[in-house]
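below is the structure, and that's it, no one-letter string:
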């Protein structure tokens, strides 16, 4: 599966699950500020999760934030692991 396919699948899944319409441009704008350091820093990662939550207008429980942070850190930022993580999150 190519990156474009997974990106569209993720966006479509988010829109379906939240019942809210998030544009590809909104996601790109947010993603443009994400760096490897963002994923390494727990504070930055938490900030990113909150930004996504706000953009999607979907509250995220602190326990869920903790689970996401733990999963991202455990993945070691391997892109295959990140794709697997995204697929897992889409199924929740």
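Yes, it's here. All figures in this text were calculated on a predicted structure; none of them were measured in a lab.

going forward, measure contacts between C-alpha atoms and count neighbours the same way
OK.

could you find the closest non-adjacent residue to residue 60?
residue 53 (6.3 Å; Cα to Cα, 6 or more residues apart in numbering).

how many neighbouring residues does that neighbour have?
Per other Cα atoms under 10 Å, the neighbour tally for residue 53 reads 13.

swap in residue 69?
For residue 69, which is what you asked about, the neighbour count (other Cα under 10 Å) is 20.

for the helix or strand harbouring it, list every residue counted as buried.
Element membership of residue 69 [criterion: DSSP states H and E] is helix 62-75. Judged by neighbour count (16 or more other Cα atoms under 10 Å), helix 62-75 contains these buried residues: 65, 68, 69, 72.

for the next helix or strand after that helix, packing partners?
In the C-terminal direction, the helix or strand that comes right after helix 62-75 (DSSP H and E) is helix 79-91. Here helix 79-91 is seen to pack against helix 3-18, helix 62-75 when contacts are counted using 3 or more Cα pairs under 8 Å, 6 or more residues apart in numbering; DSSP states H and E.

and the comparison structure, right after this:
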């Protein structure tokens, strides 16, 4: 994913959540993510919970399991992660 968060994606997230999430807040959280984060289920779960809290959107355990599974299946391909983000924004 590019370093610049597309404004339309951020606007869609803010519209869907009803919360004003800033680009700097997303970048701050993203800066804590390392390649190992996506391969460690506990760290990945923690990241999902942090994003959930930032967006003020509750995430069920089954949704967390689905996200973890999708991330593991993606193989950390940048294109796959962008597709995953788009899929999640449609829900």
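All right, it came through fine. Small disclaimer: the values here were computed from a predicted structure and weren't measured.

got the buried residues of helix 62-75 of structure 1 as TSV, with distance to residue 17 of structure 1 columns?
Rendered in TSV, the data for those read as follows (distance: Cα to Cα, whole Å):
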residue	distance to residue 17 of structure 1
65	18
68	17
69	21
72	21
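
about what we covered before: give me the mean deviation of the host helix or strand of the residue nearest to residue 60 of structure 1 from structure 2.
Secondary-structure element containing residue 53 of structure 1, defined by DSSP H and E: helix 42-56. Here helix 42-56 of structure 1 is compared with structure 2 after superposition; its mean distance to the aligned residues, by mean Cα distance after the TM-score superposition for structure 1, is 0.5 Å.

flag every buried residue along that helix.
Buried residues in helix 42-56 of structure 1, counting neighbours by 16+ other Cα under 10 Å, are found at 42, 45, 46, 48, 49, 50, 52, 55, 56.

I'd like to know how far residue 11 of structure 1 sits from residue 29 of structure 1.
Using Cα to Cα, to the nearest Å, one gets 14 Å for the distance from residue 11 of structure 1 to residue 29 of structure 1.

which of those two has more residues huddled nearby?
It is residue 11, of residue 11 of structure 1 and residue 29, that has more neighbours when counted by other Cα under 10 Å, with 18 against 10.

wait, doesn't that one sit right on residue 22?
Yes. With contact defined as Cα atoms under 8 Å, residue 11 of structure 1 reaches residue 22; the gap is 7.4 Å.
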